[in-house]
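Undergrad: When you get a sec, could you give me coordinates for this:
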Amino acid sequence: MRSLLLVGLLAPAMLSAQVRARTVGLAPGIFAPGPFNAITDVAGVRVGHATVSEGDSLRTGVTAIVPHGGDLYRERVPAALHVGNGFGKLLGVTQLRELGEVETPILLTCTLCIWPAGDALAQWMLQKPENASVRSINPIVGETNDGQLNATRWRGGIGRAVVQALESANPGAVAEGSVGAGHGTVMFGWKGGIGTASRVLPASLGGHTVGVLVQGNYGGVLQMAGVPIGPLLGRYAFQRDVAPLRPGGAGGPGDAHAERGDGSCMIVIATDAPLLARNLERLGARAIMGLARTGSSASNGSGDYVLAFSTSPRVRRNPDAALSTNDELGNDAMSALFQAVTEATEEALYNALLMATPVSSRAGTVRPLPVDSVRTLLRARGIGR
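TA: Sure thing, here's the model as predicted:
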């Protein structure tokens, strides 16, 4: 278990996990996942979480994605950003777009935590002996607003959480649900969180791996494999403004905030395919298609950001090199990767919902999507067993 709990005066007991998407028959697409069905199926990628829970108000955390185990500052990975809707904050974005690369791990946290998180990441990088002469560092920190459960103005413990998330980062299975940066998040009126998934292309299509990790904190009209789960359960965006879409739903105005489809979603993509910034941005754009399949319409208040990077040693960047020579995948080879990232993003978002556990704070309790009800609704349409 790679999730760390930073204990304050009061800390709720860790709650048992629910199930991953494939357990209920949700396996989007045609390509197979990697052995962990996680972003860490891309060789070298590591993930760490630090969950911050203190008193009756602080419900947040940090998730760290480390692209490879080498010297990130001198072996920079090509990277790109795609913005679905830009109502959010992303630290380090201008340099990322200008140079088409990242030189630090990638952090996810809460909206008002990005500045202390960025400072802690910069300090962590600068303290490395090999960086003793470095005078500039560009931390990459993404966020979603977990203010429904979290006292987001109080940013205590974030610096420590950054260090713990970075130093606990490991390959292998990734903790999902209400952990790390997903501790205080909400999706479609139910508990949201961290989710991950991967796809491995067959050898005839290059054999490359694509992994996705999401921080889900958004709304809309939830659907799974095309089944209108939100309307069938009586919880969906704008339900107070329209005639009931389905009778007998198990939601209602008292069960959640007035769902308007708002929120945010951070999506991080890793691939071992040798791609530079231009094609990585194209790859990121397809992740939005996976987000849309879950029922998001990228509302006005939604910050939907996709950050994609390539771990391939063939395209890494040395800042001291006078000439960069790269073997980049051709455009015609991108279509299979587009399919793979769409599938993996959709499944990662399902995992974020289905693996979430209840979280309570002074503001109340947000409960997870009812798995048994979802299973029943899917089975009625021939999905799952």
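
Undergrad: C-alpha only now, for contacts and for neighbours.
TA: Will do.

Undergrad: Okay, and the nearest residue to residue 69 once chain neighbours are set aside sits in which element?
TA: Nearest residue to residue 69, sequence neighbours excluded (CA to CA, 6 or more residues apart in numbering): residue 44, at 6.2 Å. Per DSSP states H and E, residue 44 falls between elements, in no helix or strand.

Undergrad: Sequence B follows; please return its structure for comparison with A:
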Amino acid sequence: MDNHLTAATRGRARARELGVVVGALPTGPLNAITDVEGVLVGHTTLDDGADLHTGVTAVVPRQLTAEGRALPAAVYAGNGYGKLVGSTQIDELGVLESPVVLTATLSAFRAADALLTYLMDRSPEGISFNPVVGETNDGFLSDIRRRPITERHVLDALEGASGGLPAEGCVGAGTGTTALGYKAGIGTSSRRPVAEGAAMTVGALVQANFGGVLTVGGVPMPVEELVPGATGEEPVGNSCMIVVATDAPLDARQLARLARRAIFAMGRVGASYSNGSGDYAIAFSTASPELPRLPDAGLNPLFAAVMDAVEEALLNSLFTATTTTGVRGRTRHAVPYDRLPRTGAGEPVG
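TA: Okay, the predicted model is just below:
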């Protein structure tokens, strides 16, 4: 398992290590979705060094398994060109009853069946389940038609999910993804806003695979200008999956408002929001149901937190990814560190 393979291990760095700081809000201790208490992340990576670059990432709220309860949740489809299994029931009931599994487009349905096995094993008497599986199309770099994801791969990601800083970049469901002309992958970040006098945590995890022109701190970084021989051509099937977790006591309607801001944050890094881009955000709350719900007038700090956390998670997904050559010799290059604008303190790395 590679849940905690750090960017430094691969010779790559996160945004803040490169002097790129998003917003003024403080991060959680890990600057990751796992800063939200009880939220775990697991990965399974399939990479043969040639035509296969894919995998599974699982976001597992411990409250679902330990307490056996559903969590308030919402889905927002910025552009519904995708396959988000289980989304209509979340829309209808406003609750999440399953971990969130991410994988490649053509493996989403096998992953859903595997997640169903996981849920049934934990509820032997249950007769209705709502597995939630999101996807992006990694077919530019991986032989997606092989549909290599098995039940075991999904169960390994779920059962191996843990706290700590999740691995980012070319790992799990981000192994073969690309974004904004560069190699991308999985990224995560968190913020600690104060709302209604109380400190809260908002965390985001992204599977980045969408088109546009990379923009860092308002500065465009077109790949065709910065990487010799590269082009910004957008492959078919661009998409982005965003998972937002918070310990703020919010209901499903309020979480939908957070989910919308998560999609808006893609625009900060230069997303094109193209016709074929399935851009989805899932937001859920781990707060105790006994806590009073925050008033809408108190949500502004959370809106700022989710925008900043998603923006930084997207940048982390790019900055921690490594140059990858895949199926039919196609290559996506890593972001060149020496061309990054510095937006905060710290010496650039690399």
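
Undergrad: sorry, back to before: just tell me what the residue nearest to residue 69 of the first structure corresponds to in the second structure.
TA: Alignment note (TM-score structural alignment): residue 44 of the first structure maps to residue 38 of the second structure.

Undergrad: wait, isn't that match in contact with residue 59?
TA: No: counting by CA atoms under 8 Å, residue 59 is not a contact partner of residue 38 of the second structure; they are 10.4 Å apart.

Undergrad: who has more neighbours, those two?
TA: For the pair residue 38 of the second structure and residue 59, the greater number of neighbours falls to residue 59 (25 against 17), based on other CA atoms under 10 Å.

Undergrad: any idea what the more buried one aligns with in the first structure?
TA: Using TM-score structural alignment, residue 59 of the second structure pairs with residue 65 in the first structure.

Undergrad: Residue 338 of the first structure falls within a strand, correct?
TA: No: with DSSP: H, G, I helix; E, B strand; the rest coil as the criterion, residue 338 of the first structure is helix rather than part of a strand.

Undergrad: can you count the residues close to the equivalent of it over in the second structure?
TA: Counting by TM-score structural alignment, residue 338 of the first structure lines up with residue 303 in the second structure. The local packing of residue 303 of the second structure (other CA under 10 Å) involves 19 other residues.

Undergrad: Chain neighbours aside, what residue packs nearest to residue 303 of the second structure?
TA: Closest to residue 303 of the second structure by CA to CA, 6+ apart is residue 258, at 6.1 Å.

Undergrad: The first structure: which residue goes with the one you found?
TA: So, by TM-score structural alignment, residue 258 of the second structure is matched to residue 283.

Undergrad: just residue 107 of the second structure next, same as before
TA: Using TM-score structural alignment, residue 107 of the second structure sits opposite residue 113 in the first structure.

Undergrad: So its match, which state does it fall into?
TA: Residue 113 of the first structure is classified as helix under three-state DSSP.

Undergrad: so it sits right up against residue 158, yeah?
TA: Yes: here residue 113 of the first structure reaches residue 158: they are 6.9 Å apart, a contact under CA under 8 Å.

Undergrad: which neighbours do these two share?
TA: Both residue 113 of the first structure and residue 158 lack any common contacting residue under the criterion CA atoms under 8 Å, 6 or more residues apart in numbering.

Undergrad: Helices of the stretch 251-350 of the second structure, residue ranges please.
TA: According to DSSP state H, counting those that start in this stretch, the stretch 251-350 of the second structure carries its helices in the segments 252-265, 300-319.

Undergrad: Apologies, that question was intended for the stretch 1-150 of the first structure.
TA: 93-99, 114-126.

Undergrad: which one of those is the most hemmed in?
TA: Among those, helix 114-126 has the highest mean neighbour count (mean count of other CA atoms under 10 Å), at a mean of 20.

Undergrad: Could you check how far the match of residue 107 of the second structure is from residue 52 of the first structure?
TA: Separation of residue 113 of the first structure from residue 52 of the first structure (CA to CA, to the nearest Å): 12 Å.

Undergrad: and if you look at residue 38 of the first structure?
TA: Taken as CA to CA, the span from residue 38 of the first structure to residue 52 of the first structure is 23 Å.
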